[in-house]
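A.B. asks: The following block contains a protein sequence and its predicted model.
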Amino acid sequence: MRRDVFQAIADPTRREIIHLLADRSLSLNMVAEHFDVSRPAISKHVKILTECGLVIIRQQGRERHCQADLRQLKEVSEWVEHYRKFWNHKLDALEAFLTEDGKKKKKRSK
């Protein structure tokens, strides 16, 4: 099953794994050492991150090394940007309304 990036970042453990791997490649064991959950649980999280394209696994000898591929986060960034523009527009309109309303109240009180 192909998962999407939004499913991957919905979980705080997976977000922390992405954060750990953003700057460096780590073995699966090294990733697991950063968490208070079992190694199999971390393996499942890494599998989900791999399925959505946020983590690449490379076999190096007997160890599997994980590396972040953050290009998939562009989809999230674009989605957030759309709503940032929407809310900025709405908040700017509210500010204009409140400013105009305040001016009207000042005129009436004089």
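C.D. replies: Received it, and whenever you're ready, just let me know what you need.
A.B. asks: C-alpha from now on. contacts and neighbour counts both.
C.D. replies: Fine.
A.B. asks: Could I get the full set of helices for the protein?
C.D. replies: With DSSP state H as the criterion, the chain has helices at 5-9, 12-21, 28-32, 39-51, 73-109.
A.B. asks: another one to put next to it:
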Amino acid sequence: MDAVQVIAEPRRREILRLIWEDELSAGDIAARFEVTFGAVSQHLKVLRDTGLVTLRKDGTKRFYRADRQALGPLAEYLQAMWATKLDTLARLAEAAEEAERNEPPS
């Protein structure tokens, strides 16, 4: 499986976003999803097998971080995509806040 196929899966993209800046344990990553730990573990395995994340073991814990260098040109695409989503979320929040302020009292 190539990198494009791997990041085409939304949960894998979300995992990469979570570990883009900071290293997180597998348990911390899994806690952010509404699927089983096993399902998240499988996604982490695919990311690891394709070299898109680094793994550090500390005792029984496994810590993951996105490998931006391995992602190559896809790294810029992912960052731009996440920035666009954040901009959209901010605009929606501001619009909701404005609508609430303009709502007539009941």
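C.D. replies: Structure received. Computed from a prediction, not measured in an experiment: that's the story for all the values here.
A.B. asks: Reformat the helices of structure 1 as TSV; add distance to Glu63 of structure 1 and mean neighbour count.
C.D. replies: Output for the helices of structure 1, formatted as TSV (distance: least, C-alpha to C-alpha, whole Å; neighbours: other C-alpha atoms under 10 Å):
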stretch	distance to Glu63 of structure 1	mean neighbour count
helix 5-9	23	17
helix 12-21	16	17
helix 28-32	8	17
helix 39-51	13	18
helix 73-109	27	11
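A.B. asks: Roughly how far does Leu16 of structure 2 sit from Asn102 of structure 2?
C.D. replies: Counting by C-alpha to C-alpha, to the nearest Å, the gap from Leu16 of structure 2 to Asn102 of structure 2 is 39 Å.
A.B. asks: try Leu74 of structure 2
C.D. replies: Taking C-alpha to C-alpha, one finds Leu74 of structure 2 at 42 Å from Asn102 of structure 2.
A.B. asks: and if you look at Arg32 of structure 2?
C.D. replies: 35 Å.
A.B. asks: more neighbours, those two?
C.D. replies: Set Arg32 of structure 2 next to Asn102 and count neighbours by other C-alpha atoms under 10 Å: Arg32 wins out with 12 against 9.
A.B. asks: No further questions, thank you.
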